[in-house]
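# Sequence and predicted structure, then a few things I'm wondering about:
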Amino acid sequence: MTETIQPFRIEIPQADLDYLHDRLAHARWPGELPGAGWTRGMPLAQLTELAEYWRTQYDWRAQEASLNRYPQFITEIDGQPIHFLHVRSDRPGAKPLLITHGFPSSVAEFLRLIEPLVDPAEGQAFHVVAPSLPGYAFSTPLAGAGWTMGRTARAWVELMRRLGYDRYGVHGGDIGAGVSGVVGGLDGAHVIGVHVVTDPLTAANTATFLPGMADRLDPNDPVDKLILDRMDAFRTDGSGYLAIQNSRPQTIGYGLVDSPLLQLAWIAEKVHEWTDLPVDRDQLLTNVSLYWFTGSGASAAHTLYEQAHSHDWGAPPTAPQGFAVFGADETVRRLIPVPAGTHWTEFDRGLHFPALEAPAQLAADLRTFFTPLS
């Protein structure tokens, strides 16, 4: 293993862009049953329109330049290439903050969050470190099996050590929330706080994987009944994408790497289901494009497989914890009991992707949580 950190710049060859446009122009489209709507997956009309926009109007070069405005680097940790954004603030007292994305996402999720953190109108500023998860985007190729949340967290601890940060905060959502929590447990001597985001759907979906959770809930209690209904809906109607990646990542990987339509639908469907505020279409397509150009749909699926078959969760964090709940209702408190005095902020709107849906509110909550910590 080398500790070398090398500058990185995104430069997708024009031939790759031309190939994408050609594949979209000559796509084979399935039929659609009348009246199905969203009940059987992404409707034909919505995907046709989005694919045509991707082919004819979306400007990858402009988005590539937007990403390249932020300093990027690549290093090797535990045999795995790790790509990351490292954006330092020039504000006095800026605090290092490690932010981790989830699935089906990438560092493109943070494009509207970084500036309010690095250069806020007022209040606490941050030096932002945003890695691409192993197997995602430019943290590829996946060097081998075993990239669980725990192993990723150990890599993040090593990354922050290499960058020379003695005290730092961590933040994440989805997989990033799990990784951030493990970082807090592994590196308690250096982590000042762990901030995560969640929402009612994510909390209920996660509860389906907790042994005995359904038995602990009372169907006669209205809040518990709502949780049980959401858990049942996820098991019967919403978990197919996860089931196939958790069991057959290689098989679904052939389609994700070879078909831009499948990669587009695979992500756009989840963004539709897991948001309740508008998401910028270009930012969505930048995320999809990163998966497509790097062929990381398959390797991301393999890391989901690893997590589903792992018990490598690490110890709970010892640093202060903060929770930002988007689209909040009474179910999340029931599912995530926390000690009195824990930082807990509820937002009426937004769901699974607050950095896409409500970056200003998320940035403000990060400032509120981390300002008093040192």
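In hand now; what should we look at?
# Please count neighbours and contacts with C-alpha atoms only from this point.
Will do.
# Remind me what whichever helix or strand Leu24 is part of packs against, helices and strands.
Here Leu24, judged by DSSP states H and E, is contained in helix 14-25. Contact analysis of helix 14-25 by 3 or more C-alpha pairs under 8 Å, 6 or more residues apart in numbering; DSSP states H and E lists helix 44-56, helix 260-273 as its packing neighbours.
# Return the most buried member of those helices.
Sort the helices and strands packed on helix 14-25 by mean neighbour count, taking mean count of other C-alpha atoms under 10 Å, and helix 260-273 sits at the top with a mean of 19.
# how many other residues sit next to the closest residue to Gly314 other than its chain neighbours?
In space, and not counting its chain neighbours, Gly314 is closest to Val182: 5.5 Å by C-alpha to C-alpha, 6 or more residues apart in numbering. Val182 has 27 neighbours, counted by other C-alpha atoms under 10 Å.
# who touches Val182 in this structure?
Met149, Gly150, Ala153, Trp313, Gly314, Ala315, Pro316, Pro317 (C-alpha atoms under 8 Å, 6 or more residues apart in numbering).
# Please identify, among the residues you listed, the one with the most neighbours.
Met149 (29 neighbours).
# Need the nearest residue in space to that residue, chain neighbours excluded.
Val179 (5.3 Å).
# how close does that neighbour get to Pro316?
For Val179, the distance to Pro316 equals 11 Å [C-alpha to C-alpha, to the nearest Å].
# Pasting the second one now:
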Amino acid sequence: MTVTPFQISVSDDVLDDLRARLARTRFTTASDTTSWAAGTDPGYLRELVAYWANEFDWRAAEKALNAFPHYLAEVAGRQVHFVHVRGVRPEGGPEPLPLVLTHGWPSSFVEMLGVARRLADPAAYGGDPADAFDVVIPSLPGFLFSELPDGPFTRQGTARIWHSLMTETLGHRRFGAFGGDIGGGVTQWLGALFPESLVGVHLTSAVITADFGDRPPTAEEQAFLDDLRAYDEQDGGYSEIMCTRPDTVAAGLMDSPAGLAAWIIDKYRDWSDCGGDLETRWDKDTLCTIATLYWATGTIGSSFQQYYDYPLNPPVPRITVPGAVTLSNEPALRTLPKSLVERVLTDLRHWHRPERGGHFMSHEEPEQVVTDLRAFFRPLRAEA
């Protein structure tokens, strides 16, 4: 299978059109006197749009992204984009452990860049050279530079694509996997489908079993499930739209960069560990970089496909490969009982509830993620 080097290059025409659209933005008024209570705050959005149009330097952001090695590969007949940061092998030491990192929504490969070089070259960051990983960061199907699959977008199907990428395209016999959100689901399916290939799976969010037939939920588990249901009722409007009418909302977001930014940053604020203050976690350059990637590739609509196809996801079976969780400190998960995770990950070897770092944990707390990945995989390397 052919692997082709790739560089991100957004044309001047696309950037000129983007700035022109931003300059013509029409803003709504707030529906609630409490800032952000009804979604993205119009006042903050106005500020961000002005920055995006007049101050944000996409070429500098593009150069920084291209400092990482990007590639395209055809897998299962479709184009897959990935960043590949090769591990640094210590002199006389073992080969770096291959590791695939999978992002979620509304995220991208950018989420994982802060951990990539630390994982690949630990000695350069004061770590043990023997902890080096060979880091692969694919873009999910339909996200940015990766094409949608030829068929439904499911976590199970994506796991099959990733397994082919790691074993057939890149030639790894065994590898580790890490992810959260959609990426967590893909990571779990990798462990479930390919136990002979997976050294271990590490999650920041855990898919909860829907099957309690053999053992009813405990009081603690039921309280969490009730709280999760209540949270989803308050937060789930975005999901219901994308699950049932994705093309309707995508039409507006594909035409309005301000609308696109509003849709994305609402989740970056709600789901990150920012205490309600978005810019304690995300500066404007980061937010504009992510929004520009979605805008320039025109993939916000195709990123919704995994929501529309969600009913086609079968329940994740029990996973027997070694498992780890560094639990996201986002509202929906921060009280997740360990016992619920152990119903799915039957060989849970690492459990950490750090109480910092939310939905986008690798972006928010890269050192924390790196430390936990090294600790979990260190004793498993001999089995690789």
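Perfect, I can see it now. Since the model is a prediction, treat every value here as computed from it, not as a measurement.
# Confirm Ala243 of structure 1 sits in a helix?
Yes. Judged by DSSP: H, G, I helix; E, B strand; the rest coil, Ala243 of structure 1 forms part of a helix.
# Counterpart of it over in structure 2?
Using TM-score structural alignment, the partner of Ala243 of structure 1 in structure 2 is Glu240.
# And the strands in the stretch 101-250 of structure 2, which stretches?
Counting by DSSP state E, counting those that start in this stretch, one finds strands in the stretch 101-250 of structure 2 at the ranges 133-138, 175-179, 198-203.
# Compare these and give me the one nearest Leu148 of structure 2.
strand 133-138 (12.9 Å; C-alpha to C-alpha).
# Counting neighbours, which bits of that closest one end up buried?
In terms of neighbour count (16 or more other C-alpha atoms under 10 Å), strand 133-138 of structure 2 has its buried residues at Phe133, Asp134, Val135, Val136, Ile137, Pro138.
# The stretch 101-250 of structure 2: helices as residue ranges?
110-120, 155-164, 182-193, 219-235, 237-244, 246-255 (DSSP state H, counting those that start in this stretch).
# and the last one with helix 237-244, angle?
Between helix 246-255 of structure 2 and helix 237-244, the angle formed by their directions is 110 degrees, by axes from the mean of the first three to the mean of the last three C-alpha atoms, to 10 degrees.
# Now helix 246-255 of structure 2 on structure 1. Mean distance?
After superposition onto structure 1, helix 246-255 of structure 2 lies on average 1.5 Å away from the residues it aligns with, using mean C-alpha distance after the TM-score superposition for structure 1.
# Check what contacts that helix and list those residues.
Contacts for helix 246-255 of structure 2 (C-alpha under 8 Å, 6+ apart): Ile241, Met242, Gly259, Leu260, Trp263, Trp295, Gly298, Ile300, Gly301, Phe304, Gln305, Tyr308.
# do the same with the first one
Under the contact criterion C-alpha under 8 Å, 6+ apart, helix 110-120 of structure 2 has outside partners 85-88, 96, 101, 103, 124-125, 131-135, 137, 290, 360, 362-363, 366-367, 369-370, 374.
# tell me, it lands on which residues of structure 1?
Helix 110-120 of structure 2 corresponds to residues 108-118 in structure 1, going by TM-score structural alignment.
# Check the second one too.
Taking TM-score structural alignment as the measure, structure 1 aligns residues 149-158 with helix 155-164 of structure 2.
# roughly how far out does the matching stretch sit from the chain middle?
16 Å (C-alpha atoms, centre = their mean, to the nearest Å).
# just stretch 217-236 of structure 2 next, same as before
Centroid displacement of stretch 217-236 of structure 2 relative to its chain, using C-alpha atoms, centre = their mean, is 23 Å.
# ok, the closest residue to His163 of structure 2 other than its chain neighbours - contacts?
Setting aside the residues directly before and after it, His163 of structure 2 is nearest to Leu190 in space (C-alpha to C-alpha, 6+ apart), at 7.1 Å. Neighbouring residues of Leu190 of structure 2 by C-alpha under 8 Å, 6+ apart: Gln156, Ala159, Arg160, His163, Ala177, Leu198.
# so how many other residues sit close to the fifth one?
Which is Ala177 of structure 2. 27.
# returning to that earlier point: now the buried residues of strand 133-138 of structure 2 as CSV including distance to Ala210 of structure 2?
Output for those, formatted as CSV (distance: C-alpha to C-alpha, whole Å):
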residue, distance to Ala210 of structure 2
Phe133, 34
Asp134, 34
Val135, 32
Val136, 31
Ile137, 29
Pro138, 28
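# Tell me the one among those nearest to Glu233 of structure 2.
For the buried residues of strand 133-138 of structure 2, the nearest to Glu233 of structure 2 is Pro138 (31.6 Å; C-alpha to C-alpha).
# For the spatially closest residue to that closest one that is not a sequence neighbour, which residues are in contact?
Spatially, and ignoring its direct neighbours in sequence, Pro138 of structure 2 is nearest to Phe82 (3.9 Å; C-alpha to C-alpha, 6+ apart). Each residue near Phe82 of structure 2 by C-alpha under 8 Å, 6+ apart is listed here: His70, Tyr71, Leu72, Phe109, Val136, Ile137, Pro138, Ser139.
# Using JSON lines, please lay out the helices and strands packed on helix 14-25 of structure 1 together with distance to Met213 of structure 1.
Below are the helices and strands packed on helix 14-25 of structure 1 laid out as JSON lines (distance: least, C-alpha to C-alpha, whole Å):
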{"stretch": "helix 44-56", "distance to Met213 of structure 1": "37"}
{"stretch": "helix 260-273", "distance to Met213 of structure 1": "24"}
